[in-house]
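Chemist: this one's sequence-less:
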């Protein structure tokens, strides 16, 4: 065995590679009692500890689909009283893949598989996320065209995407990008405020009959399909340059 320290940590199911890098930067990771730094490698027989506790080998992988209700924050920080971990109260350590804004609702995945988190969050994967969005006033064709063709936010222009009007002030949008609070920011630039935002699909998975606040395990078929969809992920250690690929 000879793998990078962040990959080793993620493969134990403790957290994603990106989170592992934060632990390393904070000096909380040791290899054989020596403080680890980014780029260190782990060899067979090495003892890796976080905050003085040895990392345990990964248990069986868990993949969960949750219909997140409004008011739940997609963070593993237990100091945040509305955090998604306490909300789900799952008996073993899991973490969300990407984020949904606290005010937003809908489909989010949670897992203990740090490797699949890393693959899904890569910007290069271009995985589809579908949302139903309601705004504070009626929309028109000009609004739909503008959303489709790209809106300048966060110093860039959003990628062209599918947008379809669903009602006087409601639309469906499919994103492959994941800029921070992307849909809300796009609407704000065009003079609209989002009053309701619901993610109804990630890649091949939809909410189906999952009621708000309820969760279920992935089926074996869904796990196989997700793994096939991310199989083309680059094998490099690079992340996606600070862009959380599963943001709204």
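Modeler: In hand now; what should we look at? Here the structure is a predicted model, which means the values were calculated and not measured.
Chemist: going forward, measure contacts and count neighbours with C-alpha atoms only.
Modeler: Will do.
Chemist: what are the ranges of the helices in the protein?
Modeler: 5-11, 17-25, 84-88, 114-121, 141-149, 182-189, 220-230 (DSSP state H).
Chemist: for the third one, the distance to its chain's centre please.
Modeler: By that I understand helix 84-88. The chain centre lies 15 Å from the centre of helix 84-88; the measure is Cα atoms, centre = their mean, to the nearest Å.
Chemist: now do the second one
Modeler: For helix 17-25, the distance from its own C-alpha centre to the chain's C-alpha centre is 16 Å (Cα atoms, centre = their mean).
Chemist: take a look at this one as well, against the first:
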């Protein structure tokens, strides 16, 4: 700890109690004390200070992070990504880990797939920040045949929650299934995007986060992240904010200076350079593309 101390939320998150965001909530709810007194947001912890949450002392974490837990979990359908133990089917009770851990991000209860859990609150924000542009890959099944227009619209961006989703990579897997790679994490993003385009998601599975995939993990199983995986993750989040923020700014620069209504109107209009190109009857597309464009040749 430096001579000037460490911010309280950072101290709590590094202890493995929760993420910084959750630590801020605890502080706001007056559940945190320093030396028996209730602090304000932004208060710094000095050497020798005693920090407690709900009366329980929180110890400082090892500087080398040797005491931190990082696991990959294949969340089954029906498990809720919350640390609230009173919630039936919560992810903490499902895993039954001996140490205190919490999820990095979330997956909806009806969804399944890969999610990280950790005792390292400091890494949570680095992975979750949208501007860091870390890949999350999903395989999605919908209720209607996937059309070429649907793929183009999903990849270009869809108006949801008062914004336009960032451009993303989308490709057909089979008649009713597509794969999508996101760097955002908007609430129920894929389901909302599909709903806007007239589709309903019947199955959603996250298969990869950054360099880690589900290989070898059946629903309900978990494993510790390997040293190689952790090394690559730490390298990816190290100083990545500036680079990815720049890329994010460039990707969104054409819409950031105009009213939201204008953005929605453009998103709902056919691409002027390819008017009439995209099918709207949801019949299987026959067109193929080459180069860097996505191929719509479906796998048998």
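Modeler: Sure, I can see it. Source: prediction; values computed, not measured.
Chemist: got the helices of structure 1 as TSV, with distance to residue 99 of structure 1 and mean neighbour count columns?
Modeler: Below are the helices of structure 1 laid out as TSV (distance: least, Cα to Cα, whole Å; neighbours: other Cα atoms under 10 Å):
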stretch	distance to residue 99 of structure 1	mean neighbour count
helix 5-11	18	24
helix 17-25	14	19
helix 84-88	10	18
helix 114-121	10	23
helix 141-149	21	15
helix 182-189	12	18
helix 220-230	18	14
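Chemist: Out of those helices, which gets nearest to residue 135 of structure 1?
Modeler: The stretch from the helices of structure 1 with the least distance to residue 135 of structure 1 (Cα to Cα) is helix 182-189; that distance is 8.1 Å.
Chemist: Average offset of that closest one relative to structure 2?
Modeler: Superposed on structure 2, helix 182-189 of structure 1 shows a mean distance to its aligned partners of 0.2 Å (mean Cα distance after the TM-score superposition for structure 1).
Chemist: okay, that helix sits on what stretch of structure 2?
Modeler: When structure 2 is aligned by TM-score structural alignment, the counterpart of helix 182-189 of structure 1 is residues 189-196.
Chemist: neighbouring contacts of that stretch?
Modeler: 154, 158-160, 200-201 (Cα atoms under 8 Å, 6 or more residues apart in numbering).
Chemist: what does residue 61 of structure 2 align to in structure 1?
Modeler: Using TM-score structural alignment, the equivalent of residue 61 of structure 2 in structure 1 is residue 58.
Chemist: List the contacts of its match.
Modeler: Residues in contact with residue 58 of structure 1 (Cα under 8 Å, 6+ apart) are 11-14.
Chemist: for residue 133 of structure 1, same thing?
Modeler: Taking Cα under 8 Å, 6+ apart, we find residue 133 of structure 1 in contact with 170-173, 194-198.
Chemist: Nearest spatial neighbour of the counterpart of it in structure 2, chain-adjacent residues omitted?
Modeler: Here residue 133 of structure 1 is matched to residue 140 in structure 2, going by TM-score structural alignment. Closest residue in space to residue 140 of structure 2, ignoring its immediate chain neighbours: residue 204 at 4.7 Å, by Cα to Cα, 6 or more residues apart in numbering.
Chemist: Residue 114 is in contact with the one you found, correct?
Modeler: No - counting by Cα atoms under 8 Å, residue 204 of structure 2 stays clear of residue 114, with 11.2 Å between them.
Chemist: between those two, which one's more packed in?
Modeler: Neighbours were counted for residue 204 of structure 2 and for residue 114 using other Cα atoms under 10 Å; residue 114 has more, 26 against 22.
Chemist: which residue lines up with residue 102 of structure 2 in structure 1?
Modeler: Residue 102 of structure 2 maps onto residue 95 in structure 1, by TM-score structural alignment.
Chemist: got it, and residue 18 of structure 2?
Modeler: Using TM-score structural alignment, residue 18 of structure 2 pairs with residue 15 in structure 1.
Chemist: The top strand by length along structure 1 against structure 2, how far on average?
Modeler: For structure 1, the strand with the greatest residue count under DSSP state E is strand 194-202. Its matched residues in structure 2 lie on average 0.4 Å from strand 194-202 of structure 1 after superposition (mean Cα distance after the TM-score superposition for structure 1).
Chemist: Could I get the buried residue list for that strand?
Modeler: Burial within strand 194-202 of structure 1, assessed by neighbour count using 16 or more other Cα atoms under 10 Å, is assigned to 194, 196-202.
Chemist: show me what contacts the residue nearest to residue 223 of structure 1 when sequence neighbours are not counted?
Modeler: Excluding its sequence neighbours, the residue lying closest to residue 223 of structure 1 (Cα to Cα, 6+ apart) is residue 63, at 7.8 Å. Taking Cα under 8 Å, 6+ apart, we find residue 63 of structure 1 in contact with 109-113, 217-218, 223.
Chemist: Please apply the same query to residue 135 of structure 2.
Modeler: Residue 135 of structure 2 neighbours (Cα under 8 Å, 6+ apart): 181-183, 208-210.
Chemist: Widest-spaced pair of those?
Modeler: Farthest-apart pair in the contacts of residue 135 of structure 2 is 183 and 208; separation 11.8 Å (Cα to Cα).
Chemist: Distance check, the aligned partner of residue 77 of structure 2 in structure 1 against residue 107 of structure 1.
Modeler: Using TM-score structural alignment as the criterion, the counterpart of residue 77 of structure 2 in structure 1 is residue 70. Distance, residue 70 of structure 1 to residue 107 of structure 1, by Cα to Cα, to the nearest Å: 12 Å.
Chemist: got it, and residue 66 of structure 1?
Modeler: 6 Å.
Chemist: What's residue 120 of structure 2 aligned with over in structure 1?
Modeler: That one, residue 120 of structure 2, aligns with residue 113 by TM-score structural alignment.
Chemist: pretty sure its match is touching residue 59, no?
Modeler: No - if you go by Cα under 8 Å, residue 113 of structure 1 and residue 59 don't touch, sitting 9.7 Å apart.
Chemist: The two: who's more crowded?
Modeler: Set residue 113 of structure 1 next to residue 59 and count neighbours by other Cα under 10 Å: residue 113 wins out with 24 against 11.
Chemist: which ones are touching that one?
Modeler: By Cα under 8 Å, 6+ apart, the neighbours of residue 113 of structure 1 are 10-11, 13, 15-16, 61-63.
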